[in-house]
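> Quick check, what structure comes out for this input:
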Amino acid sequence: MNTTGRPRSGSRAALRASIALIVFVAAGFGLFMADAQNRYLWVKALHVIAVISWMAGLLYMPRLFIYHLDQTVGSEASETFKVMERRLLTIIMTPAMVLSWIFGLWMAIEIFHFQGLWLHLKLLAVMGLTGTHVYMAHAVNRFGSDQRIGTSRSWRLFNEAPTVLMIVIVILVIVKPFG
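Now for the predicted structure:
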């Protein structure tokens, strides 16, 4: 609670995100009770929603690090960036990554039976995205303890990794160049 007796904005944001996540997961589990013909389309839709959310975080986090690097350690702005980075990671990115994996693996098992070189290459690229996520989580922890990690230039370059992996993944899924 703040001095006005109202919940802090972070508490409200976490509550809203938790409710959204619960609804999303409940919808996902409800799908397993749906008829088999429509289940794939619903799982695919939820997978795409989760991936878009995850990608948004993967593309935004390096920008936050760049802006954070410009702030003086201990300043109000630096403390604000710590909160923004932690919330982006824990409320959006990590749940979206987990849901992307859950729905993606369901499709890989149930629909594609782990068949096709395109699927194996896609999974390899998704592991690359997961690696970038883990590295950013490490950076959030470092920034959170006032350790500067990287430079503005290195984070601008690092920001290209999720973009390149996303392009590869989309081509593999849509074109399926390797059958």
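> Please count neighbours and contacts with C-alpha atoms only from this point.
Noted.
> Now do the longest helix seen in the chain: which elements does it pack against?
Ranked by residue count, the top helix of the chain under DSSP state H comes out as helix 36-69. With contacts taken as 3 or more Cα pairs under 8 Å, 6 or more residues apart in numbering; DSSP states H and E, helix 36-69 sits against helix 9-31, helix 76-87, helix 94-110, helix 117-144, helix 152-158, helix 160-175.
> In terms of secondary structure, what does the shortest one contact?
The reference is to helix 152-158. helix 36-69.
> sorry, back to before: in CSV: the helices and strands packed on helix 36-69, plus distance to Tyr67 and mean neighbour count.
Converted to CSV, the helices and strands packed on helix 36-69 look like this (distance: least, Cα to Cα, whole Å; neighbours: other Cα atoms under 10 Å):
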stretch, distance to Tyr67, mean neighbour count
helix 9-31, 20, 14
helix 76-87, 8, 17
helix 94-110, 22, 18
helix 117-144, 12, 18
helix 152-158, 8, 14
helix 160-175, 17, 15
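> Now show me the structure for the sequence below, then we'll compare the two:
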Amino acid sequence: MLYLYLKALHIIFVVTWFAGLFYMPRLFIYNTEANKKPEIVRNALQEQFTIMMKRLWFGITWPSALLTLVLGLTVMVLSGYHKLLLQPEGSWLLIKLIFVLFLYIYFLIEHRIFLQQSKGIFRYTSQQLRIWNEIATIFLVAIVMLVVVKQNMSAVWGLVGLILFIIVLMSAIKIYKLLRKS
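As a prediction, the model looks like this:
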């Protein structure tokens, strides 16, 4: 019974963590685009965006990332999945954990961008940040597919599907850019 509550909490914190991962780059984009405004407007906007970013990052995203990690490892051990990691039937879990590792790297890079923007350093264009915003979506799709489909997923078709999904996302970003210019 405890296992099910811990699993539910893990899923809840995954959702809140992703909410932060999805919204934070939007704030990066708005903060970056504020640089094109007149000084008085720019200063007011960037001050507000910095407050919003700090509250989102430290109030929701970081705590959720930590709780996701702790609860995920706990659920994995309680369910016995950790014993499958190096078994053929556990290859889905190993691949999922690799994606999760890359997601945490993405998260830490997002933290670096947050720190830079908090100091008034803008290294990326709003277009680059729009692309960055979609990387979390790619991780979400890959991880959820692996968790739900598990060993029933063909590695080849899973990879082909992920590549096609990435192509569709990048095309959508390009189309959106063209629509914004016109």
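> Tabulate the helices and strands packed on helix 36-69 of the first structure in CSV, adding columns for distance to Pro62 of the first structure.
Shown next, in CSV, are these (distance: least, Cα to Cα, whole Å):
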stretch, distance to Pro62 of the first structure
helix 9-31, 21
helix 76-87, 10
helix 94-110, 15
helix 117-144, 8
helix 152-158, 6
helix 160-175, 10
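> Spell out for me which residue occupies the centre of the second structure.
Ala136 (3.2 Å; Cα atoms, centre = their mean).
> Against Met145 of the second structure, how distant is Trp157 of the second structure?
12 Å (Cα to Cα, to the nearest Å).
> Hmm, I typed the wrong one, I wanted Val168 of the second structure.
17 Å.
> Where in the first structure does stretch 63-71 of the second structure fall?
Using TM-score structural alignment, stretch 63-71 of the second structure corresponds to residues 95-103 of the first structure.
> Quick one: average offset of the matching stretch versus the second structure, please.
Compared with the second structure after fitting, stretch 95-103 of the first structure has a mean deviation of 0.4 Å; criterion: mean Cα distance after the TM-score superposition for the first structure.
> Could you do stretch 48-63 of the first structure as well?
Looks like 0.4 Å for stretch 48-63 of the first structure (mean Cα distance after the TM-score superposition for the first structure).
> Which residue range of the second structure does that stretch align onto?
Against the second structure, stretch 48-63 of the first structure falls on residues 11-26 (TM-score structural alignment).
> gap between the matching stretch and the chain center?
7 Å (Cα atoms, centre = their mean, to the nearest Å).
> still on that earlier bit, identify the residue of the first structure aligned to the residue nearest to the centre of the second structure.
Mapped onto the first structure by TM-score structural alignment, Ala136 of the second structure lines up with Pro162.
> can you pull the contacts of its match?
Residues in contact with Pro162 of the first structure, defined by Cα atoms under 8 Å, 6 or more residues apart in numbering, are 55, 58-59, 129, 132.
> how much space between it and Met127 of the first structure?
Using Cα to Cα, Pro162 of the first structure is found at 11 Å from Met127 of the first structure.
> so which of the helices and strands packed on helix 36-69 of the first structure comes closest to His47 of the first structure?
Minimum separation from His47 of the first structure across these (Cα to Cα) falls at helix 94-110, 5.3 Å.
> what's next to the closest one, contact-wise?
For helix 94-110 of the first structure, contacts defined as Cα under 8 Å, 6+ apart pick out 21, 40, 43-44, 46-48, 50-51, 53-54, 114, 119, 130.
> Generate a PyMOL selection restricted to the buried entries among the residues you listed.
Of the contacts of helix 94-110 of the first structure, the buried ones go into a single PyMOL selection, burial set by 16 or more other Cα atoms under 10 Å:
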select buried, resi 21+40+43+44+46+47+48+50+51+53+54+119+130
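> Need the contacts of helix 94-110 of the first structure in JSON lines (columns: distance to Phe158 of the first structure).
What follows is these, written out as JSON lines (distance: Cα to Cα, whole Å):
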{"residue": "Leu21", "distance to Phe158 of the first structure": "28"}
{"residue": "Tyr40", "distance to Phe158 of the first structure": "34"}
{"residue": "Val43", "distance to Phe158 of the first structure": "31"}
{"residue": "Lys44", "distance to Phe158 of the first structure": "29"}
{"residue": "Leu46", "distance to Phe158 of the first structure": "28"}
{"residue": "His47", "distance to Phe158 of the first structure": "25"}
{"residue": "Val48", "distance to Phe158 of the first structure": "23"}
{"residue": "Ala50", "distance to Phe158 of the first structure": "22"}
{"residue": "Val51", "distance to Phe158 of the first structure": "19"}
{"residue": "Ser53", "distance to Phe158 of the first structure": "19"}
{"residue": "Trp54", "distance to Phe158 of the first structure": "16"}
{"residue": "Phe114", "distance to Phe158 of the first structure": "30"}
{"residue": "Leu119", "distance to Phe158 of the first structure": "25"}
{"residue": "Thr130", "distance to Phe158 of the first structure": "14"}
